[in-house]
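> this is the structure alone, sequence omitted:
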């Protein structure tokens, strides 16, 4: 039997586990998770008003129900248990720990901006993040033109009551009730054809009666490379069509204005005693290749808060080679490799910890297929050192590690649904770590 540990119970780890089960090999998988609850990015990285994407949990749940998988949650691999200790119990270990940290905004005053990951962690009820948030700014800037930037802008532009029907916990609802934002400005340094929005995400901005999406017609511009990009990608063309529609339509009179600005590169965050007073951008211009150059024309935007959604950053796992420049586990596409590029037998990586925080769920599936393909080839060709025949639970109990299980998730899930039902909604998320564990152990 092939015995595998998968570290990280988000989509990447669960998809990898599913592929191993479907491989035809007899396999046993322990799925480790640092949090008390599984599902990673889907639980703690997707905006609460995206039920369609949250529905992915249903398919992940079906995989987790398979008898070949055992969830071992509330375990911090690298601290509670070392990778070397784990290698005695498994033929292979796959790391799928994702990315939750923020890359910095590398401009003067950037330290006064707030990271997308921090805000997402807050409104998604991640126990690692803040329980309260200062939402006193009436004018807010969001740097970045990806889906995370749209999520942040949309959450800031909606009312607390609009979001109360979702699974947000009480502390998030109370904070959003204090939100003073009336103008949200989203900035991208290139044009519509280079925006990384998903078409559906972009269209959803306009579904709220409280949000007026505004695009300056002067920002609708394409060079030859941009036109080719639209021709090559139906998705990108739909994004451009939607942005053109926003630019051409008449105002609908909604109270919250959400501006999407293109061809504006942030160059400085202005602050006084740590308080943001403005954002300076330089106007850019397409150069024919889809890239841009500065024009020397600068604008100071009157904003009191700046959020940056310029990319997530993964953290190293103790005992595993890590590329500090790219913020990923060093790998050759699946195998973990050392500083000299040599394969570390039995160790693999998949998902954002392997390739960086880019792509959608579909990319994660193909990523897992590549990694598990390498692992299975190594197993079938006798390249993996066999594990011992003992159960890792012996080690966990000897180390007094207080782990949670899949049955515990069912108990936590039941508790969250009961809290939501009492208020006429599907679920209300439990935030506190210890409270999550208490419900996980309820009988």
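All right, it came through fine. Treat the numbers as computed from the prediction; the structure is a model and nothing was measured.

> only C-alpha atoms from now on, for both contacts and neighbour counts.
Will do.

> could you verify my assumption that residue 186 touches residue 265?
No - assessed by Cα atoms under 8 Å, residue 186 is found out of contact with residue 265, at 11.1 Å.

> now the element after the strand or helix carrying residue 175, going C-ward?
Per DSSP states H and E: residue 175 is located in helix 170-176. Remark: after helix 170-176, the chain's next helix or strand is strand 183-187, criterion DSSP H and E.

> what's the first helix or strand after that next one?
According to DSSP H and E, the helix or strand after strand 183-187 is helix 199-204.

> tell me how far that following helix lies from the chain's centre.
Offset of helix 199-204 from its chain centre (Cα atoms, centre = their mean, to the nearest Å): 18 Å.

> this is the other structure I want to compare:
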């Protein structure tokens, strides 16, 4: 039997597990998927906006993988805690695949960035997604004007949530505390601002069209911003996605306001240079107007503009963070690797692999993780003969428990799902996420009658 640990239960981790048990070259493979959280699915659960039900339904596909008898989900197990570092994992498993993503948001690096009222979009997403590390009262939304810096899908997501009415989200699984804060929100003006033009933005056309369809917000585009966009000169020369985005943005620029209760401004060619202070917190953002530099980038023009704002959310990308005991390329924010094989001082480290964003950097969509994981698993299988000769623990889960870990197994996760459905029923909603550690772990214990104090079904191989 080849025992593999996959660290992380997001799409890249689940796809890696699927590839491992779906291959035929190694007949007997068992996979433990370890996750710090008691819930699986990673950013599909804690990163996809609650009103994106179609994308969230991907959980059903991931669930089918995790229900395979050769795969065991072990949540509430933090790699790096209680002596469970990379070296210890290699004593427990023949191989380890790290699918730990890119957990840190990029910073703007400008004065005023740490003022109260300035946040990362990651923090805002975690709050409305009920991540247990996010404080339930982190966002009171007393601001009248919000600025979202960035023109990718995350920026569009957070702007859309700010511009939606709470009633439009009542049918989703958004936590009750966040829903109440959104219902009491004073935000009436939202600005999405990018330093490039619309042809350089990273959002998808579908996300853009959703903004234009919001019943409670007018979307406004300044025609002067579009006048700088060089791609309009020859739309046929740009990729189809860019061409579609340009069409949507131009339609917005030509559309008169409808008098809806909120206004959503989409701005281009503005680079943030300072967050302005007022009364000890954010009071606005100072931008420099940019212009195309003729080589695909932008240059500063020395012309400045200020936008009043009491809430600023930066959505300018993510970075991987180092894990103690693993090599790390600080410049790229990834673990050094060759086709998924971890490299230590330029040489392959037997038994250690990476997949997903920590392998290639934060790029691509959810589906990009499937071929990425498959490449890593193919490398692992090529090494299987050597890996199988390593002496490892007979029962890794028992060793984890002996070290003080209290894994939440699949049965515990199902108990959490049931508790969230019950919570939704009491609130007159379809389902409501539990937003805190105590609530999640308490719900997981609802499976204790099935054989384990942590909703684990008891220790031992194959207990679900």
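Perfect, I can see it now. Model, not experiment: these values are computed from the prediction.

> what TM-score do we get after superposing?
For this chain pair, the superposition-based TM-score is 0.95 by TM-score structural alignment, normalised by the length of the first structure; 441 aligned residues with a Cα RMSD of 1.9 Å.

> circling back to that earlier point, mean distance of the helix holding residue 175 of the first structure to its aligned residues in the second structure, please.
Helix 170-176 of the first structure differs from its equivalent in the second structure by a mean of 1.5 Å after superposition (mean Cα distance after the TM-score superposition for the first structure).

> who are the packing partners of that helix?
For helix 170-176 of the first structure, the elements it packs on are helix 160-164, judged by 3 or more Cα pairs under 8 Å, 6 or more residues apart in numbering; DSSP states H and E.

> verify the stated contact: residue 95 of the first structure with residue 10.
No - between residue 95 of the first structure and residue 10 there is no contact under Cα under 8 Å: 10.9 Å.

> the more surrounded of those two?
Comparing residue 95 of the first structure with residue 10 by other Cα atoms under 10 Å, the one with more neighbours is residue 95, at 27 against 24.

> contacting residues around the residue mapped onto the more buried one from the second structure?
Matched by TM-score structural alignment, residue 95 of the first structure corresponds to residue 98 in the second structure. Shown in contact with residue 98 of the second structure (Cα atoms under 8 Å, 6 or more residues apart in numbering): 6, 7, 8, 13, 352, 353, 354, 355, 358.

> over to residue 112 of the second structure?
Residue 112 of the second structure touches 274, 275, 276, 277, 282, counting by Cα under 8 Å, 6+ apart.

> top of these by number of neighbours, please.
Going by other Cα under 10 Å, residue 275 tops the contacts of residue 112 of the second structure with 25 neighbours.

> counterpart of it in the first structure?
That one, residue 275 of the second structure, aligns with residue 269 by TM-score structural alignment.

> other residues contacting the helix or strand encompassing its match?
Element membership for residue 269 of the first structure, per DSSP H and E: strand 264-272. With Cα under 8 Å, 6+ apart as the test, strand 264-272 of the first structure has contacts from 107-110, 112-113, 143, 187-190, 276-284, 306.

> swap the cut-off to 6 Å and go again
Residues outside strand 264-272 of the first structure that contact it (Cα atoms under 6 Å, 6 or more residues apart in numbering): 107-110, 188-189, 276-284.

> need the single longest strand in the first structure, by residues.
As assigned by DSSP state E, the longest strand anywhere in the first structure is strand 275-286.
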